[in-house]
Every structure is written in structure tokens, then in C-alpha cells.
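Undergrad: let me see the structure of the following:
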Amino acid sequence: MTLFRNASELLPGLQPAAFRGVRFDVVDVSHEVGRRIVTHFFPGVDAQAREDQGAHDGEIRAVGFVIGDDYIARGRALEAALRAPGPGTLVHPWLGEIRAVVPSGAKLRFQAIELRVMRFEISFEREVAQLTGGLATLPRLLGGLGSIRAAAGALIAAALGRQSGTVIALAAAVGVATDTLRIASREAERARNGAALAGGISSTQRRLARQASAEALAGLPSQLGEAIAQAARPRRRSAVAPGPRPADRPEPIPPRDGARMGLRVLDPVGDLRATMLADRATRAALHAAIATGAVAAASAIDYESREEALRQRDALDAALRVSAALASDLATDLPGPASRLWRAIGDARSALTIDINEIIGRLPRTRRVVAPGVPVMLLAYDLAGDDPRSVFDQAVEITRRNRLANPAFTPTEGVEVLR
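TA: Predicted coordinates:
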């Protein structure tokens, strides 16, 4: 039992504040305000020209402490909140709630002579409207996926904290997480070049079985979603001549296979039995995290036709819609964390639609040709027209696009060809 009920009694003058739900105490808060004035100077002329470009809401600088027996855990939680992508809610002691982002340079300081205390200096910037031009669609989409993973981890932490970390609640959540990892590992093994991903998921499953904790579960959505996204990310070719490599990196999963693998995992995960608040939250969080991995993999697909892009968009949107439904089911018990996850999923769905619609207009259309039993080569001759040099390429493309086992005969339902 401590002599002081809170930090302000220990150090008078401290004011409570929070960022992304992580509480701390501040002793000094300042912010910049004014106008964005650009001054133009001209050689040989003393007069200046000033251009007013609007209101200026500058940095919000906070200096404070994290105090208590759990200062290390709360310090790590604050570090995770600062690293999370996208804007978060800053609860200012005097100005109230502010949507803010954190640029680089936040300082967290531990000292041996100050036990149970962590000092920090953090600069926040107010969230402002972002330009949404065509070139910015992919970064906006990937940033939205990161927000989903962060909100999913916070949902699990809130659910386990709501049930006071009971053994039964923790065991139920671990059970759902273990089943999810097993399903994901099995599907990764089936994917082309998915052995490395399957091995990583299996090792995560073993670590969770050995050391199950609320912190490990809360970090699982980010780990799993990022692992799927990274495994299906194409390699970039280096502009520097390659030198000796200590070890060969595994080949990435083709983006189409990565998106397909993620979507196959979602159905059985969504059907997992969950009755308690902790395991329901874990199921919803991991479902959303896996959906982000599938969307990230699909963002690297080089689509060949409008119809393919539309089918992929609809499949991914349906998966995110299920994730949003699972999150909304928790709104009664966890209104704050569930609504944040639901909003993040909604933003990602909008960004996904914008990103794919941006490229649909530049893609060729397809049409279905019904010619039962006709050899693919004969069909290619008809499509090639007056360009006989493209016959063989046409036949190869038709066979690959329709996954024909025997190109000597076209199926009765017809084949899909580019217009």
C-alpha cells in the first residue's frame, strides 16, 4: 500500500494526460500558434513582400513523467503508442481532446537514481487534412492497415484488462490465438514460397504456448499482419552491384498467392468458437490483422484486366466487412476500443476502393468466348487476326489465364480473353 493515491499528491503540480489511451502526467505543456507567413526578399530593395498562407497550429510540446510501480510496463505502452501509425487522440490537460501525430524525436529517459519514474519529452503535431491525389493512394492504404493492427492490439489489451487478467480469460484468448496461428501456418505451407512464413508463424505459436501473457497477445495482431504482408512483398532490385551474401533470403510469396492465402485463412478464423469477452476480442483482432495482410499483399499485384481488379477489390472488401462486423459485436462491452477498430477498418475500406479504382481505368477489359471443344491454338488464330506473330503468345496467355489443364480443348463454359 502506498502513501499517495496518485502522482499529483506525490509531486504537486502534475497534470494528468493521455495519448492513445496511455496515461501519464505532465509538468510543462506548450504549443505554438500564429499565421504561416512567408517573407520574400529582393536584392537591393529594403521593402519586403509577405504572403499569408493561413493559420499555423504548431507543435504541442509536453514534458512529464510516468510514475508508479508499473512504470516500465507503462513506458513500453507509451513507446508502442508513439510508434503506432496514423493520428491518435491526445488528451491535453487544458485544451481537451486533440487528434495528433508524433514526428520523430520523442525522448523517453530512465535513470538509475530515479526508481519508479520515467521522464519524457514529446512533441505532437495536430492532424491536418491530407492531399488525396492519385499518387498518394497506396501510402494512404498502407497507413490505414497499420492503424487497424494498432487498434486490434489495443482491443485485446482492453478485453483482458476488463476481465482483470483472470486465468480463464487469458486461457480462452490464448486458445483462439493458437487456433488462428495453426490455421495460418497450414495455409502458408500450401502457398508457393510460403515455407519461411509458415516456419515463422509456427515459432510464434510455440513462444505463445511457452510464455502466454496479455502483452504477448496484444502484440500478436501487428506481428501476424506484418508477417503476411512482408512475406508477399516483392523484392526491390539493388542499384549497387551485388557482393557476397552471408545467407540467401527466401523467395517472396507471389502477391496473388499471398492475397489468396490470407483470404483462405479468414473464413475458418471467423468461425472459431468464442464465448467470453477475451476470446471474442482476440478473434476479432486477429481476423482484422490477417485481413490487413491480405490487402497489403494484393496492393503489390500487377493486375492484367479490369475484371480481375474488381474481383479482388470485392473479395477484400467483403473480408474487411466481416472484420468490421466482428468488431461491432463488441461495442456493448468495449465501446471505445471496438469503435476505434471499426473506424480504422472503415477508413481502410475507403482507401482500398480508392487505390484500386485509381488503376482500373488504365487496365484492359476481358470478354468471355464460348467455343466448347475448340483447341486453344485455333482460338488464338482467330483472336490474332492479321498479326500471326502473336498467335503463340495468345495461346499461352489464354491457357494461363483460364488455368487450362489441357489446351487441346476449351471448356463448355468458355474462356476469358483480353479484348
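Undergrad: make it CA atoms for all contacts and neighbour counts henceforth
TA: Will do.
Undergrad: can you map out the helices along the stretch 51-200 of the chain?
TA: 71-83, 137-162, 167-190, 195-210 (DSSP state H, counting those that start in this stretch).
Undergrad: now the longest strand anywhere in the chain and helix 71-83, what's the angle there?
TA: Criterion DSSP state E: the longest strand present in the chain is strand 45-67. Interaxial angle, strand 45-67 versus helix 71-83 (axes from the mean of the first three to the mean of the last three Cα atoms, to 10 degrees): 150 degrees.
Undergrad: can you list the buried residues in strand 45-67?
TA: 57-67 (16 or more other Cα atoms under 10 Å).
Undergrad: now do stretch 8-28
TA: 8, 14-26.
Undergrad: residues contacting it, please?
TA: With contact meaning Cα atoms under 8 Å, 6 or more residues apart in numbering, stretch 8-28 is reached by 4, 7, 62-67, 74, 77-78, 81, 88-93.
Undergrad: which stretch of helix or strand covers N357?
TA: Assigned by DSSP states H and E, N357 belongs to helix 335-360.
Undergrad: which helices and strands does that helix pack with?
TA: Counting contacts by 3 or more Cα pairs under 8 Å, 6 or more residues apart in numbering; DSSP states H and E, helix 335-360 is packed against helix 137-162, helix 306-328.
Undergrad: can you give the distance from the last one to the centre of its chain?
TA: In terms of Cα atoms, centre = their mean, to the nearest Å, the centre of helix 306-328 is found 15 Å from the chain centre.
Undergrad: just the element for V26, please.
TA: strand 22-42.
Undergrad: next one: that strand to chain centre, how far?
TA: 30 Å.
Undergrad: what is the neighbour count of L352?
TA: Here the count is done by other Cα atoms under 10 Å, and L352 has 27 residues near it.
Undergrad: residues contacting it?
TA: 141, 295, 313, 317.
Undergrad: same deal with L277?
TA: Counted by Cα under 8 Å, 6+ apart, L277 has contacts 159, 169, 330, 333.
Undergrad: buried among those? Make that a ChimeraX selection.
TA: ChimeraX command restricting those to the buried ones, with burial defined by 16+ other Cα under 10 Å:
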select :159,169,330
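Undergrad: redo the contacts of L277 as JSON lines? Include distance to A112.
TA: Formatted as JSON lines, the contacts of L277 follow (distance: Cα to Cα, whole Å):
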{"residue": "A159", "distance to A112": "34"}
{"residue": "A169", "distance to A112": "36"}
{"residue": "L330", "distance to A112": "42"}
{"residue": "D333", "distance to A112": "41"}
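Undergrad: ok, now which ones touch the closest residue to A218 other than its chain neighbours?
TA: Residue nearest to A218 in three dimensions, not counting chain neighbours: G153, with 4.4 Å by Cα to Cα, 6 or more residues apart in numbering. For G153, the contact set (Cα under 8 Å, 6+ apart) comprises 217-222, 285.
Undergrad: to check against the first, give me the structure of this:
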Amino acid sequence: MSGSLSTFGLGSSASVLSQIPGVGSLVGNALSSLLGSAALGGVVFDCLDSREAAGRRVQRFLFPERPVEDQLFQDFGALDAPLHLTGFLSGDDYVIRATRMRKVLLKKGPQTLVHPWWGRLRVRIVEPGEISFSSSQIRLARFSVSVIREPAKSTTGGLLSKITDTLNSLLEKADDLVDEATLAVQGVLAPLAIPLALAGGVNSLISEASGIWDGLTASAPQPIQAAVTTPLATLSAGVSAPADNSSTDYANAVVGAFAGVPVALANAVTDPDESVVAPAQAVVGDTSDTVTAAAIGALLLSGADQIATSATTLAAVSGVPGQVQGVAVAVRAITVSQILACWGGLDFVSGADAIAARDIYLAGLDGLIADLESAASAGCGVSLSGLWTAVRAARIALIADCSAQVGRLPSVVAVTVPAQMSAWTLAYAIAGDDVSQVQTVLDDLVTRNGISHPGAVGPGTVEVLEQ
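TA: Sure thing, here's the model as predicted:
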């Protein structure tokens, strides 16, 4: 599994909504702030209306020829009625985001809803949602859906009730990370009048990120360079702070600019099982056109570390160091979320390989936690507790999925080779009766131990997969 968790289609909705009868009067005045940002399954949309009912399931009993005072009531417990949401998917990429929302509506199981008033909820879609387009409303899709709140899980279900799909759990936690990072940026950039120091710090951070990603991808394979061309151009252009910041458009534009390259990189991972037919400009069979999840993960980790280092330097000379670090830590969180998306595309030969990769990814999460603590100490001014909780949950989910994979993978054992011998002889001895595994054992033996000449192995100790 590979690919990004969110394509961050965060476009300006004001110019689009002003074309809608009955809504245009809201845009451009103080009431436009009522149009809250929400997200369902990682897809951000503008929430215009939200309504739900809650109460008790009460049955009333009346008896014939008896006074009304003799009526009885039976209470069957609390009732959470569906939560009905109405909103808009707007921007130049509204069709892409509508396609992503359609996939969310078809997805099985509970999902994360970031509600502009209720906060973050776990919900289930209980009836088909509706996405509609109109030729009179360009760059906009209407959206409505009904969900119910996910009840708290019982703690008395026994051992088997705790067995879950660990990879899906990890991706859900990474999606929560995206949600919390977006909300953190919206909180930092919430003032009606953005201070010049804050706007300057954000643009300096955008400029630094543009230079970092440009340097990291300059010599990358062609598919990576093609994928990041557009988001790099967006970063290079920067984001101008509005004179009247009465909505979340500015914050969303900042998030979209920072998220563009990490999302594009995660989407650039090549499926090794794809057809060998290549585009006309590509060379068929050229391994440089293959983009592995491991390579993208390493690229994203390097970018996240470099952006964090640059942010520390920028914050030290900024008039609002806490706010600059608050935006920077959200940027790193979004980048790390795409790193976790790459985890599902990694292939491990042994349990030791999985643990080594896990430790590298955990280091990225630990660096994010350290940045969160630094931002809080610098006086960010916005609560980052939700983001901190999401990072810790993602860390636990990564460890859980790695442990599940280690249990299914062979171990690496040390074998003493008393005298120099051929790697083929050693491979046959290790494979035992299963001769079909000899080639696999030989390849792993040579690669794992860095053997330059397979005809001469030992004497000494070599590492091999346990059969």
C-alpha cells in the first residue's frame, strides 16, 4: 500500500460561494466566518450547515377507558440521531476532491470527522451521501452526508475483540495527524489582522522549504521530478497574507503550499507489479524510473529534518518565535504523515529488517515530539495537545504494525563458517530439503553480508535468514 493520505485540495471558497444564490450575501462580511472548515476521512470541505437530534428512546403506553394519568413510559436508553452535514468542495481541484470524497463515502467502517463546532469525532456513514455539480456553479461541488457518532468500544469483549488490522490503524492515526496539523495552522493564523512579523515568518519558512525540497529532488529520478514540479512552483510563489483574515482561507492556503511536495512524493511511489509498458519519454526497463516506498520515505525524513532545523533558525530571529515554530511543527507533522503512508509499501525480508526500518521512522516521530515541546516552550499561543496526542498514537500504531509483521517474518541468525567455501554450498546447506529456496537464500546471503565474490565465503560468521 502506498500513496498519500490527503491531496490537500484547500482552495479559496469565498469567490466561488459568492456565486450561489442565498450564500453570496454571507461572503465578504463578518458572517463569512460561519463557514467552517471540516474534514471527513482526510478530505477537507467547507461546512455550511450541521444539524442533529439527540434524546431518549421512550415508549408511551395509554390504556383504553383509563384516565391519562395512568399512562406508563418505558425508557429504552439514549438515542443518537444521525448528524446531517451540508457543505461545499471548492477550488480549482474540486473534481479531484469530489472523487476523493466519493471514495470516503464508499469506505467501510468508522472514520474521522473534524467538525467545526464539535471537534474531532469518530463516525460511521449510515446512508448514501450526495455530491452534486451544476453548470452555473463552476469550481464548486455541493456535498451532503449523514453520519452517526461511533459509540465507545466495550472493554469486556475478550482477547479476540482487541485484534485489529494494524496497518489500517496506523493509517487512521496518520490521518488524524493530518487533521490536527491543519487545525494547528488554522489556530496560529487565526487573527483577523495577521501581524507583519507572523506573515514574514511564514513566507520565510515557505521559502526555506522550497529550497530544501528543490535541493533534495534535483537529482532524483524523472518520475519524482515530474511529480513535484507543480507543488514546488506553488512553494516558490509563496502565500500572501490577506488584509482581512475573517476565514480560514489563508491558513488553508499555507497548509496546501507546505503539503504539496510531501503528498506528491508519496503519490510518486511506483507499484512494482505495474505494466512494463512505459510512457514514450521513458525507457522501458530502466530501473531509475522505479520509485520505491523506501526511497520516498528516506527523502521525506530528510526533508522533515532540514525544515525543522531551518525553522529553529528562523524562529530565533523572528518577532513571533512561538507562532513560527507552531506552523513549522505542523509542517513537519504533515510530512511525517506521508512518511507513515509509505510504511505500508515497504517490503521486509526478515524481522530484523522491519525493526531497523521501524527505528528510523520512530526517530522521525520522536523528532516531531521534540519540536512540539520546543514550540510550546517558545510560547506558541495555541494548544498543541491534540497534535501531541495524535503523534503519540501514531507512534504506538507504528510499533504495533511492525510487531505484527515481525511475527510473520523469518529471523536473522548468525552462522559460523569454519573454512572458505562457495556461497552456493552454504545456501544448499541452509535451505535443507527445500531446494526451491536455494536461490533466495543465496541472494539474501550475498546482499546481507556484502559478499564481493560468492565463490569465496568465510572463514568467519555470516548472517542468514532462519529457514
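Undergrad: from V396 of structure 1, how far out is the residue nearest to A218 of structure 1?
TA: G153 of structure 1 sits 46 Å away from V396 of structure 1, going by Cα to Cα, to the nearest Å.
Undergrad: and if you look at E51 of structure 1?
TA: 61 Å.
Undergrad: same check, this time on R207 of structure 1
TA: R207 of structure 1 is 46 Å from V396 of structure 1, by Cα to Cα.
Undergrad: and what of I156 of structure 1?
TA: 49 Å.
Undergrad: give me the number of residues near T275 of structure 1?
TA: T275 of structure 1, neighbours per other Cα under 10 Å, totals 9.
Undergrad: can I take it that it is in a helix?
TA: No - T275 of structure 1 sits outside any helix when classified using DSSP: H, G, I helix; E, B strand; the rest coil, being coil.
Undergrad: what sits against it?
TA: T275 of structure 1 touches nothing, counting by Cα under 8 Å, 6+ apart.
Undergrad: before we move on, back to that, make a markdown table out of the helices and strands packed on helix 335-360 of structure 1 and add distance to I122 of structure 1.
TA: Output for those, formatted as a markdown table (distance: least, Cα to Cα, whole Å):
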| stretch | distance to I122 of structure 1 |
| --- | --- |
| helix 137-162 | 20 |
| helix 306-328 | 31 |
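Undergrad: closest to P250 of structure 1 out of those helices?
TA: Proximity to P250 of structure 1 (Cα to Cα) singles out helix 137-162 among these, at 23.2 Å.
Undergrad: the closest one vs structure 2, average distance?
TA: Taken against structure 2, helix 137-162 of structure 1 registers an average deviation of 2.4 Å after superposition, with mean Cα distance after the TM-score superposition for structure 1.
Undergrad: how far does that helix sit from its chain's centre?
TA: 7 Å.
Undergrad: with stretch 406-418 of structure 1 instead?
TA: Centroid separation for stretch 406-418 of structure 1 versus its chain: 39 Å, with Cα atoms, centre = their mean.
Undergrad: which residues touch it?
TA: Taking Cα under 8 Å, 6+ apart as the rule, stretch 406-418 of structure 1 contacts 305, 364-377, 398-399, 401-402, 404.
Undergrad: same question, stretch 294-303 of structure 1
TA: Looking at what lies outside stretch 294-303 of structure 1 - Cα under 8 Å, 6+ apart - the contacts are 138, 142, 145, 228-229, 232-234, 255-256, 258-263, 309, 312, 316, 352, 363.
Undergrad: with stretch 247-256 of structure 1 instead?
TA: In contact with stretch 247-256 of structure 1 (Cα under 8 Å, 6+ apart) are residues 191-194, 196, 231-235, 297-301.
Undergrad: of these, buried ones?
TA: For the contacts of stretch 247-256 of structure 1, buried by 16+ other Cα under 10 Å: 191, 193-194, 196, 231-233, 297-301.
Undergrad: closest to R36 of structure 1 out of these?
TA: Once Cα to Cα is applied, the member of those that ends up nearest R36 of structure 1 is S299, at 36.9 Å.
Undergrad: tell me the residue in structure 2 aligned with the closest one.
TA: When structure 2 is aligned by TM-score structural alignment, S299 of structure 1 is paired with G344.
Undergrad: now that match: how far from A375 of structure 2?
TA: G344 of structure 2 is 30 Å from A375 of structure 2, by Cα to Cα.
Undergrad: same check, this time on L85 of structure 2
TA: 34 Å.
Undergrad: also R139 of structure 2?
TA: 37 Å.
Undergrad: also V202 of structure 2?
TA: 15 Å.
Undergrad: what do you get for A295 of structure 2?
TA: 30 Å.
Undergrad: please apply the same query to G455 of structure 2.
TA: Taken as Cα to Cα, the span from G455 of structure 2 to A375 of structure 2 is 56 Å.
Undergrad: cool, S288 of structure 2 as well?
TA: Following Cα to Cα, the distance that separates S288 of structure 2 from A375 of structure 2 is 40 Å.
Undergrad: repeat for G201 of structure 2
TA: Taking Cα to Cα, one finds G201 of structure 2 at 14 Å from A375 of structure 2.
Undergrad: and what of T425 of structure 2?
TA: Distance from T425 of structure 2 to A375 of structure 2, by Cα to Cα: 58 Å.
Undergrad: before we move on, what about A184 of structure 2?
TA: On the measure of Cα to Cα, A184 of structure 2 and A375 of structure 2 end up 12 Å apart.
Undergrad: now do T217 of structure 2
TA: Distance from T217 of structure 2 to A375 of structure 2, by Cα to Cα: 28 Å.
Undergrad: hang on, the earlier thing: please identify the deepest-packed of the helices of the stretch 51-200 of structure 1.
TA: helix 137-162 (a mean of 24; mean count of other Cα atoms under 10 Å).
Undergrad: counterpart of R260 of structure 1 in structure 2?
TA: Match for R260 of structure 1 (TM-score structural alignment): A298.
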